[in-house]
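In: I'll drop the sequence and a predicted model, then ask my questions.
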Amino acid sequence: MAIQEIVDIMQEMTGLHQQLLELASQKKEAIIHNQVDQLNGLVNKESKLVKRVSELEEKRVFEADRYLVGKGYRPNPAITVSDLTRIIVKAGEKQALIEAQAQLLEVLESLKAANKLNQELAKQSLAFIDYSLNLLVGAEDEAVYQNPQQQSAGYSKRSGFFDSRA
């Protein structure tokens, strides 16, 4: 019966990852619309879900070890679901575990893509903010004298709208 418990845990993990995927979508909108307070709230929700996923992963490892011991194997905390499917002899249990694994992997791939997109959006947002600030106040290194012969060829920064040296 331990395999069914592992399948149930993996299905719960799939549900949590689907919630994380929904939060990732909401985070994308918050980043695009510069809603920092909403983004903070989403990150807090995300942290709670990630903590729960971690707890479930520990429980999955425990149940896998329990199954291994029940079948006469030594417990192995590094055993993967794929390894476990090779050990299972009952076709129904094996199929249920493979399906749970496939569902989880599908959601994980979608979540990975969404998080990568959010990371890129955040980087672009920060780069735009940095660029805007440099336009407004000018670069800090302009306040230091440089010998004109030692400056890099072909590139000179324009001062921003405000003269920060005044």
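Out: Ah, there it is.
In: Every contact and neighbour count from this point should use C-alpha atoms.
Out: OK.
In: I'd like to know how far the residue nearest the centre of the chain sits from Leu49.
Out: In the chain, the residue lying closest to the centroid (CA atoms, centre = their mean) is Asn115, at 5.0 Å. Taking CA to CA, to the nearest Å as the measure, Asn115 falls 15 Å from Leu49.
In: Presented hereafter is structure B, for comparison with structure A:
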Amino acid sequence: MSELLLIDILEKMVKLHKSLHAIAGNKTEVIKKGDIEPLQQIMKDEQAHIMSIQKLETARQNVVKQIAPELLQPSLTDCIQRLNQEEAAKVSGSAEHLKQIIMDLKETNTLNQQLLIQSLQFVNVSLNALKPTNRSINYGKPLKGDAIRTDTIGKQSMSLLNIKA
């Protein structure tokens, strides 16, 4: 009974991770376009998937403990060793499929993270380009005859002309 429940849980986890991977792919396209509203909806969908996956993971851990109660923290490998050949093959296949989907999801999320970092860097550069500076356009009196002067806010900056007055 526990064996069939484990197989069912793993199959549901595979489906949810596939769906989450599809959402992450959509997220990549939305990030490229720069649409904020669809991105917010995608993030809500991701959260719902993650919560469902967490519930399934808790259920999986409970079932694994039922299959191998003598172990403190049994793994799927421990369970596979205790199952008959047919059930072990199903659990092993589902686990491998889940592992592959998680690796693909990780790659997609890494790409999304890099795209978001680049977008934030672009926004920061754009804001810095638009931000007014407090530099004085007028010539300042050189200090000790060299080309360095002090701004209105106390910073030193290079003068455009090297003039000794």
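Out: Perfect, thanks for sending it. Keep in mind it's a predicted model, so treat the numbers as computed, not measured.
In: re the thing from before, ok, the residue nearest to the centre of the first structure touching Ala24?
Out: Yes: the criterion here is CA atoms under 8 Å, and Asn115 of the first structure meets it with Ala24 at 6.4 Å.
In: Identify the contacts common to these two.
Out: The contact sets of Asn115 of the first structure and Ala24 do not overlap (CA atoms under 8 Å, 6 or more residues apart in numbering).
In: Tell me the counterpart of Ile148 of the second structure in the first structure.
Out: In the first structure, nothing lines up with Ile148 of the second structure, judged by TM-score structural alignment.
In: buried residues in the host helix or strand of Leu42 of the first structure?
Out: Using DSSP states H and E, Leu42 of the first structure sits in helix 36-70. By neighbour count on 16 or more other CA atoms under 10 Å, the buried set for helix 36-70 of the first structure is 39, 42, 46, 49-50, 53, 56-57, 60-68.
In: thinking again about what came up before, distance of the equivalent of the residue nearest to the centre of the first structure over in the second structure relative to Ala24 of the second structure?
Out: Alignment note: Asn115 of the first structure maps to Asn109 in the second structure; criterion TM-score structural alignment. Distance, Asn109 of the second structure to Ala24 of the second structure, using CA to CA: 7 Å.
In: Could you find the closest non-adjacent residue to His97 of the second structure?
Out: Distances taken as CA to CA, 6 or more residues apart in numbering place Val14 nearest to His97 of the second structure, at 7.1 Å, with adjacent residues excluded.
In: what about the one you found, which SS state?
Out: helix (DSSP: H, G, I helix; E, B strand; the rest coil).
In: residues contacting it?
Out: Val14 of the second structure touches 94, 97-98, 101, counting by CA under 8 Å, 6+ apart.
In: And it, what's its match in the first structure?
Out: In the first structure, Val14 of the second structure lines up with Thr14, judged by TM-score structural alignment.
In: Can you tell me how far that match is from Leu21 of the first structure?
Out: Distance check for Thr14 of the first structure against Leu21 of the first structure: by CA to CA, it reads 10 Å.
In: what do those two both touch?
Out: Val107.
In: Kindly indicate whether Asn134 of the second structure is helix, strand or coil.
Out: Strictly by three-state DSSP, Asn134 of the second structure counts as coil.
In: I'd like to know how far it sits from Ser157 of the second structure.
Out: Applying CA to CA, the value for Asn134 of the second structure to Ser157 of the second structure is 12 Å.
In: Mutual contacts of the two, please.
Out: Common contacts of Asn134 of the second structure and Ser157 (CA under 8 Å, 6+ apart): Asp151.
In: what stretch of the second structure does stretch 29-46 of the first structure fall on?
Out: Aligning stretch 29-46 of the first structure against the second structure (TM-score structural alignment) gives residues 29-46.
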